[in-house]
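Asker: sequence and computational prediction follow.
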Amino acid sequence: MVPVTVLAPEEWEPRATAHSERVRAYTEPYLRRRAAQQKHPVEDFLFTYYTQKPAQLLKWHPGAHTVLTGPPAVERAGWKFYRNLTSEERQQLGLKNDDGAVTLDLAAFLETRREAVDFARIILSGTAARPAQFGCFGLHEWAMAYKSEENSIRHEYLNLRLGAQGTDEVVEANRIRCTHFDAFRFYAPQAVALNELQPTRTAQRDLEQPGCLHANMDLYKWAYKLTPALPSDLVMDCFELSWRIRAMDMQASPYDLAEWGYPPIAIETPGGRADYVRAQRAFSAESQLKRAQLNEYINQLHLTVDP
């Protein structure tokens, strides 16, 4: 049995407050931009591409196998996937029947989310077991902007650093071997055949590898899909990792982000490619640690998955 942690209000309320402050540093600037109908090519991404909303991210969760006690815990009994402790459970933990005491309703969570959690485990464990590839140089973003004079591009409000022709020349002069379906699906039509692989959603479980920036950004996705069974501290660790990876991903893109405060990683040059790989390796190592933590929490939920 996984041990149960019981937290008094003076233990868990400061954690909830600290989490809210940590999240607001990211959500409040985004919400101000959204209200003003302004875009940011780096800092909006985690809120516009992923499905987790700012209000959802702001909620602090201790994770499974944790009991929150005291009057402030009472309202959480009405939160999705939370429940009050039974009288028997209170007695076992030495809690009075009139104390507020709530915990994750793990049975209800797994009944609703079992398929999503199982798939997350398959992706996470499979990705962790594969060798990392470090030769992509972020060319997926260039393939998305290929033949921009003929196609609409994702970030139409940004200038291409090398212009349309220069961008096309970089794409045509390099080997492109993107393994991530959710990058590949945004390729310009003319660039699809230039990718050595043809990733699909079905093949995702076989192709994801720990050198991929987008696979590592997706750790945030798998983390919030495990909410509220996962501690919010780990969710935010994955969020902030994804935030930093997004910045590097766009620095290596064909777009000119200098005026946004992001100097380019010029992957069309030997020096730029070396810089890219150094950063990619560091992110891969950091992501593997977070990937292992996510897998550990899934295992603690006593899930049995047949990949």
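Answerer: Received, thanks. Values in this document were obtained by computation on a predicted structure and should not be read as measured data. Numbers count the residues shown, from 1 in each chain.
Asker: CA atoms for contacts and neighbours, from now on please.
Answerer: Noted.
Asker: chain neighbours aside, what residue packs nearest to Leu207?
Answerer: Distance criterion C-alpha to C-alpha, 6 or more residues apart in numbering; nearest residue to Leu207, sequence neighbours excluded, is Thr179 at 5.7 Å.
Asker: just checking, the one you found touches Asn195?
Answerer: No - in this structure, Thr179 is not within contact of Asn195 by C-alpha atoms under 8 Å, at 9.2 Å.
Asker: higher neighbour count, the two?
Answerer: Thr179 (27 against 18; other C-alpha atoms under 10 Å).
Asker: OK, contacts around the more buried one?
Answerer: Leu197, Pro199, Leu207, Glu208, Gln209, Cys212 (C-alpha atoms under 8 Å, 6 or more residues apart in numbering).
Asker: presented hereafter is structure B, for comparison with structure A:
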Amino acid sequence: MPEHEWRALERAHAERADALTAAHRERKSRGERHPIEDFLFTYYTTTPGQLRRWHPGAGVALAGAGEERASWRHYRPEPAGDAVADAAVDLEEYFAKRSGTVDYVESLLERTLDRPPRFGCFGLHEWAMVYRMSPEHLRHRGLELRVGHEATDAVVDAHPIVCTHFDAYRFFTDAALPLNELTPTRESQRDLEQSGCLHAGMDVYKWAAKLGPIVPGAVLLDAFVLASEIREVDMRASPYEVSGFGLAAIPIETPEGKREYADLQRGFAARGDALRRQVLAAISVARAERPAEAEACAGRSD
């Protein structure tokens, strides 16, 4: 890719990332926290600085970037005669260190796409996380429960809980765990993950970030935007009072709230599936561009 072209893409990516993280960075500089918006920077490990780093994806050599990206993880300089060296992802080194992660993410996303989405959970995972919990033990101590503790427990008691996502289920209170239709585990995640789950939709961002430089920058930022929007809906449908943050509650304890939540779920599932396919496409490109001798060695080791 010519230098003028990738420089423009890199600059646009950094500007977009900076805009997406500006509020978080400003709060952090003041020592302030936001219980809703900061989630993507506390629950996930990608920092704003890492998010603004642009990658073209596998199989693309960046003209003149050899010296600049020599210190970037998984990059290698490529000789360019008398000119400044180019740079590209070193796929042999990348797969030597990250093949387990690639295999897991690929399998998880493929299985998620193959499984029918479910739209009947109504976000009750957040309610199960506070079920029969005393006020001083709430995860978000700065937020009040919208309908109070007794009414929150009554909503859980009155609805079937059908959470399929381990990283939501593991935060259920002890009293709520046996109420779930399933018992998700880390080992069963690939067997249960489905695109109707809001947490699975947020996790597309996590998987894109974990794959690092083989995922094009635009895909990573699109996944971040989706995760941000899902997080907002997740909290709007939760038992917490979020009106103080300019958000309208989605009262999933009512028929109208259930319909609104399921409609939003369907939109998120479609967008999440589109991003899953883009991440899988990035993996396919990386596998196709991987040196043949590295593939052969991997096959012998398997």
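Answerer: Okay, I see it. Because the structure is a prediction, the values reported are computed rather than measured.
Asker: the contacts of Thr179 of structure 1 in helices, which ones?
Answerer: Of the positions in these, Leu207 sit in helices, assigned by DSSP state H.
Asker: can you lay out the contacts of Thr179 of structure 1 as TSV showing distance to Leu219 of structure 1?
Answerer: Below are those laid out as TSV (distance: C-alpha to C-alpha, whole Å):
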residue	distance to Leu219 of structure 1
Leu197	23
Pro199	19
Leu207	16
Glu208	12
Gln209	12
Cys212	11
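Asker: contacting residues for the aligned partner of Glu93 of structure 2 in structure 1?
Answerer: Counting by TM-score structural alignment, Glu93 of structure 2 lines up with Ala108 in structure 1. With contacts defined as C-alpha under 8 Å, 6+ apart, Ala108 of structure 1 is in contact with Phe81.
Asker: what about Ala108 of structure 1, distance to Arg24 of structure 1?
Answerer: 29 Å (C-alpha to C-alpha, to the nearest Å).
Asker: again, but for Tyr220 of structure 1
Answerer: 17 Å.
Asker: specify which residue of those two has the higher count of neighbours.
Answerer: Tyr220 (24 against 17).
Asker: leaving out chain neighbours, which residue sits closest to the equivalent of Glu286 of structure 1 over in structure 2?
Answerer: For Glu286 of structure 1, the aligned position in structure 2 is Arg271, judged by TM-score structural alignment. Spatial nearest neighbour of Arg271 of structure 2, excluding adjacent residues (C-alpha to C-alpha, 6+ apart): Leu226 at 7.7 Å.
Asker: can you give me the strands for the stretch 1-150 of structure 1?
Answerer: Using DSSP state E, counting those that start in this stretch, the strands found in the stretch 1-150 of structure 1 span residues 5-7, 66-69, 82-84, 101-104.
Asker: quick one: closest of these to Asn174 of structure 1.
Answerer: strand 101-104 (50.1 Å; C-alpha to C-alpha).
Asker: name the surrounding residues that touch the closest one.
Answerer: Contacts of strand 101-104 of structure 1 (C-alpha under 8 Å, 6+ apart): 63-70, 73-74, 76-77, 81-85, 90, 228-229.
Asker: do that again at 7 Å, thanks
Answerer: 64, 66-70, 73-74, 76-77, 81-85, 229 (C-alpha atoms under 7 Å, 6 or more residues apart in numbering).
Asker: for ChimeraX, write the selection for the buried entries among those residues.
Answerer: A single ChimeraX command is used to select the members of those judged buried by 16 or more other C-alpha atoms under 10 Å:
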select :64,66,67,68,69,73,74,76,77,81,82,83,84,85,229
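Asker: distance from stretch 17-33 of structure 2 to the middle of the chain?
Answerer: In terms of C-alpha atoms, centre = their mean, to the nearest Å, the centre of stretch 17-33 of structure 2 is found 19 Å from the chain centre.
Asker: equivalent range in structure 1 for that stretch?
Answerer: Against structure 1, stretch 17-33 of structure 2 falls on residues 23-39 (TM-score structural alignment).
Asker: structure 1: matching residues for stretch 242-252 of structure 2?
Answerer: Using TM-score structural alignment, stretch 242-252 of structure 2 pairs with 257-267 in structure 1.
Asker: got the end-to-end distance for the matching stretch?
Answerer: Termini of stretch 257-267 of structure 1 sit 14 Å apart (C-alpha to C-alpha).
Asker: now do the buried residues in it.
Answerer: Leu257, Pro264, Ile265, Ala266, Ile267.
Asker: what does stretch 190-201 of structure 1 give?
Answerer: For stretch 190-201 of structure 1, by 16+ other C-alpha under 10 Å, it's Ala191, Val192, Leu194, Asn195, Leu197, Gln198, Pro199, Thr200.
Asker: what lines up with the second one in structure 2?
Answerer: When structure 2 is aligned by TM-score structural alignment, the residue opposite Val192 of structure 1 is Leu177.
Asker: ok, its match to Thr183 of structure 2 distance?
Answerer: In terms of C-alpha to C-alpha, Leu177 of structure 2 sits 8 Å off from Thr183 of structure 2.
Asker: which stretches in the stretch 151-300 of structure 2 count as helices?
Answerer: 166-169, 189-192, 198-210, 217-236, 255-289, 292-301 (DSSP state H, counting those that start in this stretch).
Asker: who wins for proximity to Arg11 of structure 2 among those?
Answerer: Per C-alpha to C-alpha, nearest to Arg11 of structure 2 of those: helix 217-236, 11.3 Å.
Asker: neighbours around Phe162 of structure 1, how many?
Answerer: Actually, residue 162 of structure 1 is Leu rather than Phe. 15.
Asker: what's the match for it in structure 2?
Answerer: Match for Leu162 of structure 1 (TM-score structural alignment): Val147.
Asker: Three-state assignment for that match, please.
Answerer: At Val147 of structure 2, secondary structure determined by DSSP: H, G, I helix; E, B strand; the rest coil is coil.
Asker: Phe122 of structure 2 matches what in structure 1?
Answerer: Phe122 of structure 2 maps onto Phe137 in structure 1, by TM-score structural alignment.
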